[in-house]
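Participant: Sequence first, predicted coordinates after that:
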Amino acid sequence: MPLPGTPFDPLGEDHLREECGVFGVIGVADAASFVALGLHALQHRGQEAGGIVTYEPDGGFHQARRMGYVRDSFTSREVMETLPGSLGIGHVRYSTSGDKGPAVIRNVQPFFGEFALGGAAIAHNGNLTNAESLRRELIERGAIFQSSSDTEVIIHLMARSMGRSLVDRMEDALRRVEGAFSVVAMTRTKLVGCRDPLGIRPLVLGRLGQGWVLASETCALDIVGAEFLREVEPGEMVVITAEAGPQGHFPFRPQKPRFCIFEHVYFSRPDSLIGGRSVYETREAIGRELAREAPVEADLVCPVPDSGTPAAIGYAAQSGIPFGLGIVRNQYVGRTFIEPTEQIRNMGVRLKLNVNRALVRGRRVVLVDDSVVRGTTSRKIKDMILDAGAAEVHFRIASPPTAWPCFYGVDTPSRDKLLAASMTEEEMRAHLGVDSLRFISLDGLYRAVGEAQGRDPDNPRYCDACFSGDYPIAPSDRIAKTLKASQAAE
């Protein structure tokens, strides 16, 4: 049962959850309102909870953390008046680490700490692969943790650093962590953004009048009217003051970037830009490539809304098969059914998706979706299409088979729950009960995102571990657990 105030998502059991979203602003009046708008634009990246921290000289730091959607938590005058100041950061989350049940308020970011040099707050998108070992070390040295989030590890590492400034201490802390991180942080006078050396998670810089903005995606700049300047580079730390503006430097050993390729497929909003290219256009190109690789005789190309829509448009354009909205999404199910009864829960995907019967009846339908994880939702959608009178159902998937879990900030099921980890493509087709099933190849996905020669196995440009099992950063905690279990068994 979802926590009161959080949405019930009937598709949640069979979709990858989108890490988290971060936003920060400096040099504008009423910063909290801009942060709330930015978080609203990033709501797709995390829908369990959100938080905002601001600073103003007379009253110091102010913070508010709430469960549920931004629109329900940070739109009332009563809440926003408690967050004065011209400097603020915010965060929306899924529980990719720490608590694995419904989010609890103690794990909601940004996290705030008072240090000898003053206060600082930090919000983090990603996942630290050595957080558990660092946590044990810190607890043995006397640290007391208030949450189960890996982000709090960074706060404790900062507290033990001997750096001369809070920014220096943050650098020291981030040099000790492993994994994926895009961090937005603030002191009394500075807004700080930093990406891990591989740049796995996104972070962008924008200009808002006389102020400055950091955000997970460019769509969050658009909603506040900020000008997109550039992406924060992999391994770069940008320190911004209202007077001097952004100053960037590179505190980590240089490495070849490995940006998460699934940002192109699903996580980022289609109206965002990645690498100077429209996410929408990339997804349409994925659909075109998929049509070239996996043609089929059919009467209708239909997206599984909403994430499959651009790829379906591309598939239809390349194949010449008409495009149609054979499935309609109910945009309001999250608000309507806050605490669903068991009877409502058993309705499953019908709460959120409904078949356009007049369009699909008697037709051979190509369903285009972004991914297949466990396969449970795909089977339900297939049944709905057939119940509406479709003659055939063909699945086309705009990503390669998801066969490996992500350790870098995506809430992926364990490998034994991933359909592609134990089945071939033909076995998955039989399991789903569809007439045909095809995934885009990994080389095809690389071509669609701009790598004309496909994936270079010796030097891949992206992190594609969920498809290939090629992890660019060793999952230290997971390896240690496996080793410990093996030793215990012996």
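Facilitator: Everything's here; your move. Numbers count the residues shown, from 1 in each chain.
Participant: switch to C-alpha atoms for all contacts and neighbour counts from now on
Facilitator: OK.
Participant: Pick out the residue nearest the middle of the protein.
Facilitator: Taking Cα atoms, centre = their mean, the centroid of the chain lies closest to residue 18, which sits 2.9 Å from it.
Participant: Now do the same contact list for the residue nearest to residue 299 when sequence neighbours are not counted.
Facilitator: In space, and not counting its chain neighbours, residue 299 is closest to residue 364: 5.1 Å by Cα to Cα, 6 or more residues apart in numbering. Shown in contact with residue 364 (Cα atoms under 8 Å, 6 or more residues apart in numbering): 297-300, 390-394.
Participant: before we go on, here's another structure to hold up against the first:
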Amino acid sequence: MSARSASARHSVDVVDGLDRDGDTLREECGVFGIFGHPDASAIVALGLHALQHRGQEAAGIVSFDGHIFHSERRPGLVGDSFSDRSTIEHLEGSAAIGHVRYSTTGGTILRNVQPLFAELASGGLAVAHNGNLTNALSIRRDLVRDGAITQSTSDTEVILHLAARSRAPLIVERFTEALRQVQGAYAIVALTNKKLIGARDPLGIRPLVIGELDGRYILASETCALDIIGAKFIRDVENGEIVVISEEGIESIRFAPAQPMRPCIFEYIYFARPDSVVNGKSVYSVRKNIGHELARESATAADVVIPVPDSGVPAALGFAQETGLPFEMGIIRNHYVGRTFIQPTQSVRELGVRMKHSANRAVVEGKRIVLVDDSLVRGTTSVKIVRMMREAGAKEVHFRIASPPITYPDFYGIDTPEREKLLAATHDLEGMRRYIGADSLAFLSIEGLYKAMGEESRNESCPQYTDHCFTGDYPTGLTDLAIAGPKRLAMLAEAD
């Protein structure tokens, strides 16, 4: 069997359209798969539309028609690549998987766009992955020394190589052996000539759900991808579980010892769409609860509460409800600014925040305002937003952050700067306030965050969530980091 890939027709690098300040938490990736449906590829494309917030650099779909695997992988948004009928018609078959990408390892080049495909002794295998393997570079070096030829710099390819080298007779057994050799956070969908496979890491750091449409099973990163196609939510894939979907139905396999789940708390703060339900919790409700807790901890004399759109909106609503202050859209976001907009000069780059956000002077002028944002990373965007509010006539600007200070980098699929570039790691609270130019600054406490999640407190001996960006408590081994160090690790991930 062979995979026809768009990579033969596209050889240019993806245009670098990222926020030049590097001052936002980068989206991760999103995965989607369906088995046994006559419109499989079209449904996957719709599902990827719903997951577009998880990655805007590139998208890909692999399908299987009973004889041949078909592949389309392209830079850019899902709608730019998979909205025309001819592309979907090329992706023939009743089984398909798809991926939207934001790169956290490997450069933004087409050969890293997923799903990745390989021919194994037992047949074709396509894999799409959300998360980050913390020992992928170490495994890759060993594989290359043993003669392996790699086609990408993505950590996902490690899984393909490990499965290919397994001596197990069945593809599911090979896949299971591969997962037992990797560390880190992952939600994976894989497609063979007979099965759709899903897997979630042993701690359940990354989300993965099972749905059903017209009697056919679906795997997706979030429930919002089920909603867009009218599918029914069945359940979450459990931590340390592999699900195997075939014509015979669905089978569950545990590949890791049972242990308490620790999902990533940033799914609730920032990453997941607010209309999704993650591990049984409404993301929208959690974010509003966060706003309530933030107000209880750090309310201030003000006239109006203003969210930094879009992710700050639910928390700002909760803050306004708790304080009794009016909620107003004092910042208007332009949703039509693409991530690939070219900013040719420094003077134009400095105006970039106004392309995405503009002040609503009628709401701001002469008011004491509370700005609510989901997080603070480097702080450079916050500086611009505070300045914009003052130029629009705000009398006072009080900044409230709907999460604790980010003092540690992430290694599980969130693209955060090195620690010395995190504002909260290098400044105290007063130093941060002066840096962004606000009249006051406050963060949600870690205790308040756990209360908003419905917990009495954080269990110090066995935390309920993966919260290392706030606490430094990394729940898995960090093999590559220990060997290379953070700066070298970043260089190797791009250049390997």
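Facilitator: The structure has been received and is ready for your questions. Please read these numbers as outputs of a predicted model, since none were measured by experiment.
Participant: returning to what we had before: give the aligned equivalent of the residue nearest to residue 299 of structure 1 in structure 2.
Facilitator: With TM-score structural alignment as the criterion, residue 364 of structure 1 lines up with residue 368 in structure 2.
Participant: With residue 14 of structure 1 instead?
Facilitator: Residue 14 of structure 1 maps onto residue 23 in structure 2, by TM-score structural alignment.
Participant: For burial, what's the neighbour tally of the closest residue to that match other than its chain neighbours?
Facilitator: Of all residues not flanking residue 23 of structure 2 in the chain, residue 378 sits nearest, at 5.2 Å (Cα to Cα, 6+ apart). By other Cα atoms under 10 Å, 24 other residues sit near residue 378 of structure 2.
Participant: and residue 378 of structure 2, which of the three is it?
Facilitator: The local conformation at residue 378 of structure 2, judged by DSSP: H, G, I helix; E, B strand; the rest coil, is coil.
Participant: which residue in structure 1 lines up with it?
Facilitator: Aligned partner of residue 378 of structure 2 by TM-score structural alignment: residue 374.
Participant: ok, that match - contacts?
Facilitator: Here residue 374 of structure 1 is in contact with 13-14, 417-419 (Cα under 8 Å, 6+ apart).
Participant: just residue 478 of structure 2 next, same as before
Facilitator: So residue 478 of structure 2 contacts 134-135, 183-184, 411 (Cα under 8 Å, 6+ apart).
Participant: Counterpart of residue 114 of structure 1 over in structure 2?
Facilitator: Residue 114 of structure 1 maps onto residue 119 in structure 2, by TM-score structural alignment.
Participant: again with residue 176 of structure 1
Facilitator: Per TM-score structural alignment, residue 176 of structure 1 is aligned with residue 181.
Participant: same thing with residue 125 of structure 1?
Facilitator: By TM-score structural alignment, residue 125 of structure 1 lines up with residue 130.
Participant: quick one, what contacts that match?
Facilitator: 28-31, 186-188, 206, 413.
Participant: The helix or strand containing it vs structure 1, mean deviation?
Facilitator: Using DSSP states H and E, residue 130 of structure 2 falls within strand 123-133. Mean deviation of strand 123-133 of structure 2 from its aligned counterpart in structure 1 after superposition (mean Cα distance after the TM-score superposition for structure 1): 0.5 Å.
Participant: The very next helix or strand once past that strand against structure 1, how far on average?
Facilitator: Once the chain leaves strand 123-133 of structure 2, the next helix or strand it forms, by DSSP H and E, is helix 136-145. Its aligned residues in structure 1 lie a mean 0.7 Å from helix 136-145 of structure 2 after superposition (mean Cα distance after the TM-score superposition for structure 1).
Participant: Please enumerate residues in contact with helix 136-145 of structure 2?
Facilitator: By Cα under 8 Å, 6+ apart, helix 136-145 of structure 2 touches 150, 155, 158, 161, 182-183, 479-480, 492-493.
Participant: and the two most separated of these?
Facilitator: Using Cα to Cα, the two most remote members of these are 150 and 479, lying 20.5 Å apart.
Participant: ok, these two, which is more surrounded?
Facilitator: residue 479 (18 against 14).
Participant: Let me see the contact set for that one.
Facilitator: Counting by Cα under 8 Å, 6+ apart, the residues that residue 479 of structure 2 touches are 134-135, 138.
Participant: Tell me which of these you also see in structure 1.
Facilitator: On the basis of both residues aligned by TM-score structural alignment, their matches' Cα atoms under 8 Å, what survives of the contacts of residue 479 of structure 2 in structure 1 is 134-135.
Participant: Of the contacts of residue 479 of structure 2, just say which sits nearest to residue 436 of structure 2.
Facilitator: Among the contacts of residue 479 of structure 2, and counting by Cα to Cα, the member closest to residue 436 of structure 2 is residue 134, at 33.4 Å.
Participant: and the gap between the closest one and residue 239 of structure 2?
Facilitator: Here the criterion is Cα to Cα, to the nearest Å. By it, residue 134 of structure 2 lies 17 Å from residue 239 of structure 2.
Participant: For these two, indicate the residue with more neighbours.
Facilitator: Higher neighbour count among residue 134 of structure 2 and residue 239: residue 239, with 27 against 23, using other Cα under 10 Å.
Participant: Structure 1: which residue goes with that one?
Facilitator: Checking TM-score structural alignment: residue 239 of structure 2 goes with residue 234.
Participant: these two touch, right, that match and residue 204?
Facilitator: No. Taking Cα atoms under 8 Å as the definition, residue 234 of structure 1 is not a contact partner of residue 204, at 11.0 Å.
Participant: which parts of stretch 219-231 of structure 2 are buried?
Facilitator: Neighbour-count burial for stretch 219-231 of structure 2, with 16 or more other Cα atoms under 10 Å as criterion, is recorded at 219-227, 231.
Participant: Can you list which of those residues are found in strands?
Facilitator: Per DSSP state E, strands hold the following members of the buried residues of stretch 219-231 of structure 2: 219-220.
Participant: and which of the buried residues of stretch 219-231 of structure 2 is nearest to residue 358 of structure 2?
Facilitator: For these, the nearest to residue 358 of structure 2 is residue 224 (28.6 Å; Cα to Cα).
Participant: Can you find the partner of the closest one in structure 1?
Facilitator: In structure 1, residue 224 of structure 2 lands on residue 219 (TM-score structural alignment).
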